[in-house]
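In: starting from these lines, generate the structure:
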Amino acid sequence: MPTEDTQELLLPRSRMANERLHALIPGGAHTYAKGDDQYPENLAPVISHGRGAHVWDVDGNRYIEYGSGLRSVSLGHAHPRVLEAVRRELDRGSNFVRPSIVEVEAAERFLATVPTAEMVKFAKNGSDATTAAVRLARAATGRPRVAICADHPFFSTDDWFIGTTPMSAGIPAATNELTVAFPYGDLAATEELLSRYQDEVACLILEPATQSEPPPGYLAGLRELADRHGCVLIFDEMITGFRWSEAGAQGMYGVVPDLSTFGKALGNGFAVSALAGRRELMERGGLRHSGDRVFLLSTTHGAETHSLAAAMAVQTTYVEEGITARLHALGERLAAGVRDAAAGMGVGDHIVVRGRASNLVFATLDENGQPSQEYRTLFLRRLLAGGVLAPSFVVSSALSDADIDRTVDVVAQACAVYRKALDAADPTPWLAGRPVKPVFRRLV
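Out: Okay, here's the model as predicted:
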């Protein structure tokens, strides 16, 4: 494990690797959320390998890891059932000029797991799936506008969403004007939006749940609004899929969207996502309808056999081993431990654990109770020093009780330093460099 003293946590190989990354890859990573600007200066470990809930950096340090693969590795790294399924397909070829039998088997397995959907199409990443859902909604309704939930941080890398963020460079204003926003949990405001743009909104797209439970009747109310105003209801289940239930939030809350998108946990780190929904809509991207054809999803690698095998193994593991319940139990143990540790050090109002137990995040608040990147930097530095890599507290099922207990001990040590910074009303002496930065910002 890295040493307890932040000053002694040196990552010379990681620093050199980060320089190589930035020289060859814009941003130094293939996902902005993995960028070294998200970590304290000179403390952005570059990973060598992982197993279960642990990862090792190129300097040889081992960490207990949270938020694995941006929430995608929910079973832990190199999970044996997933690897066994993948290995079976590797020797049989991965991509052919016609569909593989694995494609229909994977579709049957998915639709049995998510029975609220009638058809499914696989892709490689979440952005492609959500954009396909939006395109399908526009085609079905003949309407141009997309209504996104303003309280949810990310839907797609494509123009219809990224144009609404501070990183909107390169996206025409005319495109941005076609995306409008509604607040989560406020049916009246959503109805006002739909009335203001009467017969213009093709779809409502949202994560059905995030850091708090949907208000009673909210999702059913959205379903009714979408029906009444003739627009398509899309659930982005990239995160809620499997972590809320095997069938996602729609399976838990009993509200059926017209379309939904899944990814992340679906492949346990292998590249696979899914667009699923009502046959009447999905078939518009097929060959058995009489209307205009929709170029729905057509990806060379979308049905790569080993990724679909991984997805099937993940679904089997979730159902047979009760993974969703385990994620909740681990998260509850962690949340309770962190809250107790923070309270014990007098920072319970400043380090705040939020979210569903299977999808925990934390907020770092300053002496005035405001979110602070400086205090986040301090907290992350201390976690890294204790061998905990935790941009969030999102658990994987590979964590042990000992891992959780160790994490809580490290959090307690971090909270002691946090208390000193609060008492000084200045975290700067504990940062040792620039603060971490938000992903979405206009300037570097």
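In: going forward, measure contacts between C-alpha atoms and count neighbours the same way
Out: Fine.
In: which residues touch Gly27?
Out: Remark: with contacts taken as C-alpha atoms under 8 Å, 6 or more residues apart in numbering, Gly27 is in contact with Gly35.
In: my bad, should have said Thr116
Out: Remark: with contacts taken as C-alpha under 8 Å, 6+ apart, Thr116 is in contact with 250-251, 256, 277.
In: and the gap between it and Gly286?
Out: 20 Å (C-alpha to C-alpha, to the nearest Å).
In: again with Leu9
Out: The span separating Leu9 from Gly286 equals 55 Å under the rule C-alpha to C-alpha.
In: those two: which has the busier surroundings?
Out: Higher neighbour count among Leu9 and Gly286: Leu9, with 20 against 13, using other C-alpha atoms under 10 Å.
In: I figured the more buried one hits Gly387, correct?
Out: No: checked against C-alpha atoms under 8 Å, the pair Leu9 and Gly387 is beyond contact range at 9.7 Å.
In: thinking again about what came up before, widest-spaced pair of the contacts of Thr116?
Out: Taking every pair in the contacts of Thr116 and measuring C-alpha to C-alpha, the maximum separation is 13.2 Å, between Gly251 and Gly277.
In: I'd like the structure of this one too, to check against the first:
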Amino acid sequence: MRSFDRSNAAQERLHELIPGGAHTYARGSDQYPEFMTPILVRGNGCRVWDCDGNEYVEYGMGLRSVTLGHGYRPVVEAVSRTVADGVNFSRPTELELLAAEDFLTLVPGADMVKFAKNGSDATTAAVRLARAATGRDTVAICDQPFFSVDDWFIGTTGMNAGIPAADSTVRFPYNDLDSLAAVLDSHSVACVIMEAATALADPAPGYLAGVRALCDRYGTLLVFDEMITGFRWSAGGAQGLYRVIPDLSCWGKAMGNGFPISALAGRREFMELGGLRTERDRVFLLSTTHGPETGALAAFRAVVRAYAETDPVGRMEHAGRRLADGVNAIAADLGIGGHLEVLGRPSCLVFVTRDAEGRPSQPFRTLFLQELLERGVLGQSFVTSAAHTDADIDHTIEACRSAAEIYCRAVQQGSVDGLLHGRPVAPAIRAHAAPRYIDPVRQVS
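Out: This next block holds a predicted model:
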């Protein structure tokens, strides 16, 4: 049994100093088994170590932001060389020009780009730009998990405290053109914002072209959220793979291999509304102190070189296919293939956990996470990186074999009773802290 004593003590202290005990809800302690909350101190490739000295093969890789591996030398060296000459200045740097040229070479459907630091900045800037360009307020969002921390999106979720009531965002389901047509027909929509594809859903034949045509018919801007698909589906994102060009697109995560950088890109006629070459009312588009800092731009340029000279997507997909095939074969052999299953695009895998009745289950998910942690595997998913070797996948498959045997016992007995230590995980975005509420009095005592 691994010790988590130092990690658990650090996690308690984090809750004293940081709301939620983490700077990202998806990294919260409520997303991991109770009393097994590794606090990490370093990483290399796809391996990470916590403050108790435990080593893990990591999946998820920085919420999908790391595709080349932790500490990838060409990126680290490029950043080190660059920041030695300064990080932030009061005028643009040549690096901003070079990075913009690199980006627009990868994304040929875009004419201009503006860099920022996080994905929400980019998506909210896209919404603001679309509203200014069309003179409309309503935003149509695809029924997908997450687009922004800002009011226009979070106000539609269950975690909407502190947000004024509004009726300016509407939803539509993925792969359903009729539903989108009905939304566009019944509302004056500034933009449609969506992921062109997800881990579990590819566009049906003709779907994205149909979305593009509907947006053109109704004078609505089409915005692709490429936060996850960019540099994971291809270097040019989903639009590069499916050959459907949006008016605007939003990027982040893997474009810096974990360094903080995001981007808004799009057609010149819209992007210029935030510039100096327009006679229309100007849009306050993106104006960030740290958006053009040199370290992240250098990281981005090194990532672009890595994608040009190597095949990160191919390596991620190779690792993912081996992992999915191996784990699914184990589940089938144990007779629990309908209860424990690895699904999704090979470079963006998730595992599905179902209870004895075949229903999605947080307690069963937590049991699987618990057993993986004990065997040196860390992750809320099986999202791979190019650093995952065959040996790492073999280690994970063997860990999954042992974890699946315990999972099978839970299915046979109909519950996780006696097998799960602590409370189950809970959805990251929810209205109340329960079922993972932490009593501050008990914690301090």
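In: which of the contacts of Thr116 of the first structure map to contacts in the second structure?
Out: Of the contacts of Thr116 of the first structure, the ones still in contact in the second structure (both residues aligned by TM-score structural alignment, their matches' C-alpha atoms under 8 Å) are 256, 277.
In: most neighbours, which of the contacts of Thr116 of the first structure?
Out: With neighbours set by other C-alpha under 10 Å, the maximum within these is found at Gly277, which has 27 neighbours.
In: that residue and Val114 touch, don't they?
Out: No: counting by C-alpha under 8 Å, Val114 is not a contact partner of Gly277 of the first structure; they are 9.8 Å apart.
In: all helices for the stretch 151-300 of the first structure, in order.
Out: Counting by DSSP state H, counting those that start in this stretch, the stretch 151-300 of the first structure forms helices over residues 159-162, 173-176, 187-196, 218-229, 240-243, 248-253, 279-282, given from the N-terminal end onward.
In: average gap between the longest one and the second structure?
Out: Taking mean C-alpha distance after the TM-score superposition for the first structure, the mean distance separating helix 218-229 of the first structure from the aligned residues in the second structure is 0.2 Å.
In: tell me which other helices or strands that helix touches.
Out: helix 187-196, strand 232-236 (3 or more C-alpha pairs under 8 Å, 6 or more residues apart in numbering; DSSP states H and E).
In: need the contact list for Glu118 of the first structure.
Out: 111, 276-279.
In: just to revisit the earlier point, and the contacts of Thr116 of the first structure, which is closest to Ser392 of the first structure?
Out: For these, the residue nearest Ser392 of the first structure by C-alpha to C-alpha is Gln250; the value is 24.4 Å.
In: what's the longest helix in the first structure?
Out: Using DSSP state H to assign secondary structure, the helix with the most residues in the first structure is helix 401-424.
In: any buried residues in that helix, and which?
Out: When burial is assessed from 16 or more other C-alpha atoms under 10 Å, helix 401-424 of the first structure yields the following buried residues: 403-404, 406-419, 421-422.
In: show me what that helix is packed against.
Out: With contacts defined as 3+ C-alpha pairs under 8 Å, 6+ apart, the secondary structure elements packing on helix 401-424 of the first structure are helix 323-344, helix 373-385.
In: so which of the ones you listed is the most surrounded?
Out: Mean neighbour counts were taken over those using mean count of other C-alpha atoms under 10 Å, and the top value, a mean of 25, falls to helix 373-385.
In: with the second structure overlaid, how far apart is it on average?
Out: Plainly put, helix 373-385 of the first structure ends up 0.3 Å away from its match in the second structure on average once the two are laid over each other (mean C-alpha distance after the TM-score superposition for the first structure).
In: that helix aligns to what range in the second structure?
Out: Residue correspondence for helix 373-385 of the first structure in the second structure, counting by TM-score structural alignment: residues 362-374.
In: what about the aligned partner of Ala398 of the first structure in the second structure, neighbour count?
Out: Ala398 of the first structure maps onto Ala387 of the second structure when the alignment is built from TM-score structural alignment. Using other C-alpha under 10 Å as the criterion, Ala387 of the second structure is surrounded by 21 other residues.
In: likewise Ala363 of the first structure?
Out: The burial metric for Ala363 of the first structure, expressed as a neighbour count using other C-alpha under 10 Å, is 18.
In: quick check: closest non-adjacent residue to the counterpart of it in the second structure.
Out: For Ala363 of the first structure, the aligned residue in the second structure is Val352 (criterion: TM-score structural alignment). Using C-alpha to C-alpha, 6 or more residues apart in numbering and skipping the chain neighbours, the partner closest in space to Val352 of the second structure is Glu341 (5.2 Å).
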